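In: Mind folding the following:
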Amino acid sequence: MIVVFDAQCLLCNGWVRFLLRHDRAGRIRFASMQGATGRRLLAGVGLQVDGLQTLLVIEGGRSWQHTAAILRVLHRLGWPWRLAWLGWLVPAPVRDALYRRVARNRYRIWGRSETCLVPAPGMATRFLD
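Out: Next up, the predicted model:
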């Protein structure tokens, strides 16, 4: 599983740090949308970096965006995070409307960094760029 994230977004960086902490099996890898690999993965599913307001998850030739991406990743983490799978009971238009609202305001609320997330030495191999 590959998570393509906005490396300038402090909320997104927090999400990546959360995943690094809780993915003890080390199965999730990461690519920033500002890097070459992230851009290639985004282009492969028809997305462009400019103005992008979604998280992208790619696994086994399939891709997910918005809340579907979050729910997919949380399911992968196992228990107790797998309970988030109940989020599928909420209709996607409702879940994704909230997601898009947060995504539109993420820089204003959480801030923006001009430097990329620097992973700990033991985690660097999980980053594709």
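In: When you work out contacts or count neighbours from here on, use the C-alpha atoms and nothing else.
Out: Noted.
In: and Gln34, helix, strand or coil?
Out: What DSSP: H, G, I helix; E, B strand; the rest coil gives for Gln34 is coil.
In: How much space separates it from Gln53?
Out: 13 Å (CA to CA, to the nearest Å).
In: Next: His66.
Out: 8 Å.
In: which residues do these two both contact?
Out: Arg100 (CA atoms under 8 Å, 6 or more residues apart in numbering).
In: mind listing the helices for this structure?
Out: In the chain, the segments counted as helices under DSSP state H are 10-22, 36-44, 66-77, 92-104, 106-110.
In: Can you add mean neighbour count and give those helices back as CSV?
Out: Shown next, in CSV, are the helices of the chain (neighbours: other CA atoms under 10 Å):
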stretch, mean neighbour count
helix 10-22, 17
helix 36-44, 17
helix 66-77, 20
helix 92-104, 14
helix 106-110, 14
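In: With distance to Arg29 as extra columns, can I get these in JSON lines?
Out: Formatted as JSON lines, these follow (distance: least, CA to CA, whole Å):
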{"stretch": "helix 10-22", "distance to Arg29": "9"}
{"stretch": "helix 36-44", "distance to Arg29": "11"}
{"stretch": "helix 66-77", "distance to Arg29": "11"}
{"stretch": "helix 92-104", "distance to Arg29": "22"}
{"stretch": "helix 106-110", "distance to Arg29": "23"}
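In: Also this sequence, please, to line up against the first:
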Amino acid sequence: MNRYKVFFDGYCVLCTRFAAILLKRIGASVCLIAMQSDRGKEEMGKLGVKSDPDEIILLDDEEVYRGAKAVLFLMREAGGFYKLGSGLIRIMPEWLVNRGYRVVARNRYGWFGKRDTCYLPLQKETPD
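Out: Down below sits the predicted model:
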């Protein structure tokens, strides 16, 4: 059963690579949902979140994490090098981490590219 729902930008190359890493490292514990998909729009609407935010969103036991906080949480869950990286980043002041996240988020298409079609990860469907 999925422990986490992750809403990500299905057109962003960086975001989709991160989603693929999560699928590989966390597996069945994560439900990946592209924000631009019909399911993404519907579920985000139920959460009261705009349909195409510029940050990753994580839903964990009805708690919502956004942006850098969501990425760091997921890196920790992914374990290994990602957990170490998360720990090192958490040493930095929160305002600096958030600002760094915003800079990457604003420039993600230019720096990493944009897909022509929305990425929908192949994963086993599990009951919510």
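In: so what number do they get for TM-score?
Out: In this superposition the chains share a TM-score of 0.81, using TM-score structural alignment, normalised by the length of structure 2; 123 aligned residues with a CA RMSD of 2.3 Å.
In: ok, back up a step: who wins for proximity to Cys116 of structure 1 among the helices of structure 1?
Out: Relative to Cys116 of structure 1, the nearest member of the helices of structure 1 by CA to CA is helix 10-22, separated by 8.7 Å.
In: now the residue mapped onto Arg99 of structure 2 from structure 1: how far from Leu41 of structure 1?
Out: Mapped onto structure 1 by TM-score structural alignment, Arg99 of structure 2 lines up with Ala97. Counting by CA to CA, the gap from Ala97 of structure 1 to Leu41 of structure 1 is 24 Å.
In: now swap in Leu71 of structure 1 and tell me
Out: 20 Å.
In: How about Leu89 of structure 1?
Out: Relative to Leu41 of structure 1, Leu89 of structure 1 is positioned 29 Å away (CA to CA).
In: same thing with Val94 of structure 1?
Out: 27 Å.
In: cool, Leu117 of structure 1 as well?
Out: 19 Å.
In: One more: Arg72 of structure 1?
Out: Applying CA to CA to Arg72 of structure 1 and Leu41 of structure 1 gives a distance of 18 Å.
In: distance between the ends of stretch 58-78 of structure 2?
Out: OK, stretch 58-78 of structure 2 end separation, CA to CA: 14 Å.
In: what does it rub up against?
Out: By CA under 8 Å, 6+ apart, the list of residues contacting stretch 58-78 of structure 2 from outside reads 3-7, 22, 25-26, 55-57, 82-87, 90, 97-98, 101.
In: Quick one: buried ones out of those residues?
Out: 4-7, 22, 25-26, 55-57, 82-83, 86, 97, 101 (16 or more other CA atoms under 10 Å).
In: Identify the residues contacting Phe8 of structure 2.
Out: Per CA under 8 Å, 6+ apart, neighbours of Phe8 of structure 2: 15-16, 19, 32-35, 55-57.
In: Tell me the spacing between the counterpart of Lys5 of structure 2 in structure 1 and Arg108 of structure 1.
Out: When structure 1 is aligned by TM-score structural alignment, the residue opposite Lys5 of structure 2 is Ile2. Noted for Ile2 of structure 1: a distance of 27 Å to Arg108 of structure 1, by CA to CA.
In: Contacts only, for the residue most central in space within structure 2.
Out: Nearest to the mean C-alpha position of structure 2, counting by CA atoms, centre = their mean, stands Ile56 at 4.1 Å. By CA under 8 Å, 6+ apart, Ile56 of structure 2 lies in contact with 6-9, 66-67, 70-71.
In: Name the nearest of those residues relative to Lys124 of structure 2.
Out: Taking CA to CA as the measure, Lys124 of structure 2 lies nearest Val6 of the contacts of Ile56 of structure 2, at 14.8 Å.
In: Would you confirm that that closest one contacts Met35?
Out: No: when contacts are counted by CA atoms under 8 Å, Val6 of structure 2 is not listed as touching Met35 (9.2 Å).
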